[in-house]
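okay, here's the prediction I keep looking at, along with the sequence it came from:
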Amino acid sequence: MAHVQSIVPCLWFDTQAEEAAKYYTGIFDGGRITQVSYYTEAGQEHHGKAPGTVLTAEFEINGQTFTALNGGPQFKFNEAVSFQVMCESQQEIDRYWARLGEGGDPAAQQCGWLKDKFGVSWQIVPRVLIEMLKDSQSPRAQRALVAMMGMKKLDIAALQRAYAG
């Protein structure tokens, strides 16, 4: 029996839920759209959407289930919520940075964070950085943190050099 995730992030879009689901599943290996539901005439006085337009698109990326909802223009994404993509190599960082950053806001890029073309915030993080920062009181961790703070896209080799001193 398949594992059913008990907590599923729901991303609120105006009208781009299915487009976003296709975009994200095209970036992450093995990503897939699992279900699309549509508005009907039922409740139209509340939702105001034309019958047959996409209500939700459920999708999976890296084993994580998400729901994309076409809820209308009332809410926008902000940096208070972001998704961390833990990377094993610089090649992975470079790939996710380029793909997720495509069409996004270059001014919102700092310390491994970026905003994609839908306004969703992502953190593209080398897993090794988590290890470097474990002992926050060590001079090595402090050097790595200072190096990270000066970067947009994270550079594993530069972080390792800073950590080593």
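Sure, I can see it. Numbers count the residues shown, from 1 in each chain.

going forward, measure contacts between C-alpha atoms and count neighbours the same way
Will do.

am I right that residue 92 sits in a strand?
No. The assignment for residue 92, made by DSSP: H, G, I helix; E, B strand; the rest coil, is helix rather than a strand.

residue 104 reaches residue 118, doesn't it?
Yes. Applying CA atoms under 8 Å as the test, residue 104 and residue 118 come out as touching, 7.3 Å apart.

mind listing what the closest residue to residue 120 other than its chain neighbours touches?
Leaving aside its chain neighbours, residue 120 sits nearest to residue 77 (5.8 Å; criterion: CA to CA, 6 or more residues apart in numbering). Listed by CA atoms under 8 Å, 6 or more residues apart in numbering, the contact set of residue 77 reads 12, 119, 120, 121.

element containing residue 59, please.
Taking DSSP states H and E as the definition, residue 59 sits inside strand 54-61.

list the buried residues of the helix or strand immediately after that strand in the chain.
Using DSSP H and E, the helix or strand that follows strand 54-61 towards the C-terminus is strand 64-70. Across strand 64-70, burial judged by 16 or more other CA atoms under 10 Å covers 65, 66, 67, 68, 69, 70.

and here's the other structure:
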Amino acid sequence: MRQKITPNLWFDTQAEEAANFYISVFDNSRIVNVTRYTEAGPRPAGMVMTVEFELAGQRFVGINGGPEFTFTEAVSFQINCETQDEIDYYWERLSEGGQEGPCGWLKDRYGLSWQVVPTGMEEMLNDPDPERARRAMQAMLGMGKIDIAALRSAADGVPAT
């Protein structure tokens, strides 16, 4: 089944560079198609207009639309990680040249926001035991990169080692 919704990411001039960076970070990723501006404009003929790419099987389009629009935290992409090694990998790769934020959030070098989170975190934050959920939330709010062991220890009320 063809993907019905494809996120489009607006860049000034870095769409192809960003797509190549992202496909280097995620397995099962590739450039699908590159379209260039023609003499019809509005940008110089031959300049990359759009780059269609896949990250872990999810299609995206990057467009070199100009400097009018930039990314904000109002939109982010969440990466669900099974292990601390996965969290560490994505956190390190995507924050390089970017900006680390709180609670598993970061901005990459292009200003795009990502949430690097462990699977199961939502269950801890929504635990039926309100005290366990409170402890997990309090611990998460104090973290930049999420530490799974520390989050679980906090939820369980056990001091982190």
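Structure received. Note that this is a predicted model, so its numbers are computed, not measured.

sorry, back to before: the residue nearest to residue 120 of structure 1 matches what in structure 2?
Matched by TM-score structural alignment, residue 77 of structure 1 corresponds to residue 71 in structure 2.

do residue 58 of structure 1 as well
Taking TM-score structural alignment, residue 58 of structure 1 has residue 52 as its aligned residue in structure 2.

how many other residues sit next to the nearest residue to residue 55 of structure 2 once chain neighbours are set aside?
Of all residues not flanking residue 55 of structure 2 in the chain, residue 29 sits nearest, at 4.5 Å (CA to CA, 6+ apart). Using other CA atoms under 10 Å, residue 29 of structure 2 is surrounded by 19 other residues.

quick one, what contacts residue 29 of structure 2?
By CA under 8 Å, 6+ apart, the residues touching residue 29 of structure 2 are 23, 53, 54, 55, 56, 57.

quick check, nearest of these to residue 149 of structure 2?
Residue 149 of structure 2 lies nearest to residue 56 out of the contacts of residue 29 of structure 2, by CA to CA, at 26.2 Å.

just confirm residue 94 of structure 2 is within a strand.
No. Residue 94 of structure 2 is assigned helix when assessed by three-state DSSP, not a strand.

please pull up the equivalent of it in structure 1.
Aligned by TM-score structural alignment, residue 94 of structure 2 pairs with residue 100 of structure 1.

wait, that match touches residue 116, no?
Yes. With contact defined as CA under 8 Å, residue 100 of structure 1 and residue 116 form a contacting pair (5.4 Å).

mind checking the SS state of the alignment partner in structure 1 of residue 151 of structure 2?
Under the alignment by TM-score structural alignment, residue 151 of structure 2 pairs with residue 159 in structure 1. Recorded secondary structure, residue 159 of structure 1: helix (three-state DSSP).

mind listing what residue 159 of structure 1 touches?
By CA under 8 Å, 6+ apart, the contact set of residue 159 of structure 1 is 129, 144, 147, 148.

ok, these in structure 2: which stay?
Retained in structure 2 by both residues aligned by TM-score structural alignment, their matches' CA atoms under 8 Å are the following of those: 144, 147, 148.

which residue lines up with the first one in structure 2?
Right, the one you point to is residue 144 of structure 1. Under the alignment (TM-score structural alignment), residue 144 of structure 1 maps onto residue 136 of structure 2.

SS state for its match?
Residue 136 of structure 2 - assigned by three-state DSSP - is helix.
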